[in-house]
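[1] heads up, no residue letters with this:
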């Protein structure tokens, strides 16, 4: 039951691979969407068809309270929502989205070792029941060629949320001969900083997958210097599109990137600037990043990730058969 669009697309890719392996996959969404009241309406009114395995893949972890724990897998992407909430509201979200579902579930997957560490620390759960299965790279973001690098490079910034660190990227490119292309809605503060920096820029939001692919194709450099992620899909998407990537020297971004990205301290605009200058000014270095990036994405193939889920599904089914035999 995926919910956010990016998550839907990731698990549609996994589902397509599982279907190719001979499994039947179906998808459902919660009926009432998001919001405090809607959470309880979803818990009260959601209906599910009979299945051997239920897999909660979106940010509706609380639905674990409605599904059979012996046949349900819960995937948790991050705990970022708790960094934006305080007081009673945070306590309720923590209980409904993390504590109670994690306590009830026997099978939990996360998308990075960093998220596993956060979840274990947050809930006190047994680390042994949390399995890391990373996100796959969708086929639409795999290119076979790339155009020539521009003298005045286009730097693609993916995301404008506070964790995406656009303010520091704006400071980093101040005075550089480049164009900043921003994907996401700009705040008035972003616009003010861009105007003060005299940086050439443009922005777009609510793009389709095809439009996002075109952005990666047009970019000379990907800037993804986030301060917090559960995984960091733009890293492997940029690598798949044969574009040099600059990302954070924080977990999980540095692990996701492997050796196929330039790393920078996201809290230090000068560190980001030095990485941009290195990538823009050193052609052999750029080529090496792209080469290592194409090697790195092999471990994120949809088929490989789907096989990991298939192994988990089969394990769950066998364990349930064993329980039925003993009962």
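    The structure has been received and is ready for your questions. Nothing here was measured: the structure is a model prediction, and the numbers come from that model. Numbers count the residues shown, from 1 in each chain.
[2] switch to C-alpha atoms for all contacts and neighbour counts from now on
    Will do.
[3] scan the protein for its longest helix.
    Secondary structure of the chain read by DSSP state H shows that its longest helix is helix 302-326.
[4] who are the packing partners of it?
    Counting contacts by 3 or more C-alpha pairs under 8 Å, 6 or more residues apart in numbering; DSSP states H and E, helix 302-326 is packed against helix 5-20.
[5] for the longest helix of the chain, buried residues please.
    For helix 302-326, a neighbour-count test (16 or more other C-alpha atoms under 10 Å) marks 302, 303, 304, 305, 306, 309, 310, 312, 313, 316, 317 as buried.
[6] how about the strands in the stretch 151-300 of the chain?
    Taking DSSP state E, counting those that start in this stretch to define them, one finds strands in the stretch 151-300 of the chain at 154-158, 179-183, 200-204, 221-224, 245-248, 262-264.
[7] and residue 103, how far is that from residue 130?
    Counting by C-alpha to C-alpha, to the nearest Å, the gap from residue 103 to residue 130 is 12 Å.
[8] who's more crowded, the two?
    For residue 103 versus residue 130, neighbours defined as other C-alpha atoms under 10 Å are more numerous around residue 130 (23 against 15).
[9] pretty sure that one sits against residue 113.
    No. Residue 130 is beyond contact range of residue 113, at 9.8 Å (criterion: C-alpha atoms under 8 Å).
[10] and for residue 132, nearest residue in space, chain neighbours not counted?
    With sequence-adjacent residues excluded and distances taken as C-alpha to C-alpha, 6 or more residues apart in numbering, residue 132 is closest to residue 110, at 5.0 Å.
[11] distance of that neighbour from residue 317?
    20 Å.
[12] can I assume residue 56 is in contact with residue 72?
    Yes. Using C-alpha under 8 Å as the test, residue 56 is close enough to residue 72 to be in contact (7.5 Å).
[13] one more to weigh against that first structure:
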């Protein structure tokens, strides 16, 4: 029986095209995973080219090729600038991030990411950290749970769900995925698979502080990019996509324009210029080959000269 594929890179050619690879360039892959995007970039680099690849999941390290041009950083991409500087890299030609969960993480039962398998309610991408999904559902108060299910999972009855969790955890252990799903089956709205997918998404985002890490990383992109350098970000849900879209357009995370004078004129130039007016989505052929690509959205931006 063949080994399962660690992770199928989504929008691979679109990312390569978007980054406009220079053979002698320096590139950062913030989410190395199975290495699909990085290995494709490496093929286009000459002996002078370099890659810095980040992944906080220890399992990703075994996918790193034996290549002098590549540096592996076993940490979260929120520390982007710090580790680039540590390796004497002050500016780069391109930055890539493929957000979300790898197929390997989803398909490894004991990681607790998937509703399909039995295992502990874990969901840590970095297994060195202490906070797990079980800790969240076992210790957060009703208001905290309500807020995270509503904001991060867009769960329709998030208030009822939060109240039920606080009640049932007094008498029932929520430590495993089956415990958790069985204890909450009475409050499930609509399709149970879709419902728990939204609940698990919310817990995963909270456990890994995914939106906080994304914002921190994006703020480090403009000073790290060379003029005309590019950044390509693949998102998998609207929360991430909105953050990336706003940052590419305005250089901040606000929904409203903030740097305008009383006449509505912009008073500052954002450091990045969006190359993609609308996000690039997978083709029908790619979605057929890789159903997990269905919700992927790619946005590309370029460093503005003088910023």
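    Yes, it's here. Note that this is a predicted model, so its numbers are computed, not measured.
[14] quick one: TM-score?
    The TM-score (TM-score structural alignment, normalised by the length of the second structure) is 0.32; 173 aligned residues with a C-alpha RMSD of 6.7 Å.
[15] and the strands of the stretch 151-300 of the first structure: which comes nearest residue 120 of the first structure?
    strand 245-248 (23.2 Å; C-alpha to C-alpha).
[16] and residue 150 of the second structure, that's in a strand?
    No. Residue 150 of the second structure sits outside any strand when classified using DSSP: H, G, I helix; E, B strand; the rest coil, being helix.
[17] not counting its neighbours along the chain, what's nearest it?
    Residue 150 of the second structure sits nearest to residue 158 (C-alpha to C-alpha, 6+ apart), 5.4 Å away.
[18] sorry, back to before: can you give me the neighbour number for the residue nearest to residue 132 of the first structure?
    24.
[19] what does residue 182 of the second structure give?
    Neighbourhood size, residue 182 of the second structure [other C-alpha under 10 Å]: 10.
[20] find the helix or strand that it is a member of.
    For residue 182 of the second structure, the host element (DSSP states H and E) is helix 177-183.
[21] got the buried residues for that helix?
    Buried residues in helix 177-183 of the second structure, counted by 16+ other C-alpha under 10 Å: 177, 178, 179, 180, 183.
[22] ok, residue 53 of the second structure to residue 93 of the second structure distance?
    According to C-alpha to C-alpha, residue 53 of the second structure stands 14 Å off from residue 93 of the second structure.
[23] higher neighbour count, those two?
    More crowded of residue 53 of the second structure and residue 93, by other C-alpha under 10 Å: residue 53, with 27 against 24.
[24] that one falls within a strand, correct?
    Yes. Counting by three-state DSSP, one finds residue 53 of the second structure located in a strand.
[25] my read: residue 50 of the second structure touches residue 39, true?
    No. Under the criterion of C-alpha under 8 Å, residue 50 of the second structure is not in contact with residue 39, lying 11.7 Å apart.
[26] these two: who's more crowded?
    Neighbours per residue (other C-alpha under 10 Å) separate residue 50 of the second structure from residue 39, with residue 50 holding more: 24 against 16.
[27] how near is that one to residue 288 of the second structure?
    Shown here: residue 50 of the second structure relative to residue 288 of the second structure, a distance of 33 Å by C-alpha to C-alpha.
[28] next: residue 143 of the second structure.
    Distance of residue 143 of the second structure to residue 288 of the second structure, given as C-alpha to C-alpha: 40 Å.
[29] just the helices from the stretch 101-250 of the second structure, written as ranges.
    All helices of the stretch 101-250 of the second structure, identified by DSSP state H, counting those that start in this stretch, fall at 103-107, 133-139, 142-153, 158-168, 177-183, 192-207, 210-224, 238-250.
[30] ok so, going back, what about the residue nearest to residue 150 of the second structure, how many neighbours?
    Residues near residue 158 of the second structure, counting by other C-alpha under 10 Å, number 20.
[31] go through the second structure and flag its longest strand.
    Longest strand of the second structure, by residue count under DSSP state E: strand 225-235.
[32] got the angle for that one vs helix 210-224?
    Relative orientation of strand 225-235 of the second structure versus helix 210-224 (axes from the mean of the first three to the mean of the last three C-alpha atoms, to 10 degrees): 160 degrees.
[33] same for strand 225-235 of the second structure, what does it pack against?
    With contacts defined as 3+ C-alpha pairs under 8 Å, 6+ apart, strand 225-235 of the second structure has these neighbours: helix 12-19, strand 92-98, strand 297-303.
[34] got the ones you listed as TSV, with distance to residue 85 of the second structure columns?
    TSV is the format used below for these (distance: least, C-alpha to C-alpha, whole Å):
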stretch	distance to residue 85 of the second structure
helix 12-19	22
strand 92-98	11
strand 297-303	19
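[35] tabulate the strands of the stretch 151-300 of the first structure (CSV), appending distance to residue 173 of the first structure and mean neighbour count.
    Listed next are the strands of the stretch 151-300 of the first structure as CSV, based on distance: least, C-alpha to C-alpha, whole Å; neighbours: other C-alpha atoms under 10 Å:
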stretch, distance to residue 173 of the first structure, mean neighbour count
strand 154-158, 9, 24
strand 179-183, 8, 20
strand 200-204, 10, 14
strand 221-224, 11, 27
strand 245-248, 13, 27
strand 262-264, 14, 24
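[36] nearest to residue 191 of the first structure among the ones you listed would be which one?
    Nearest to residue 191 of the first structure, of all these, is strand 200-204, at 9.9 Å by C-alpha to C-alpha.
[37] what's the spacing between the residue nearest to residue 150 of the second structure and residue 205 of the second structure?
    For residue 158 of the second structure, the distance to residue 205 of the second structure equals 15 Å [C-alpha to C-alpha].
[38] looks like residue 37 of the second structure contacts residue 12 (just checking).
    Yes. Look at residue 37 of the second structure against residue 12 with C-alpha under 8 Å: they come within range, at 6.3 Å.
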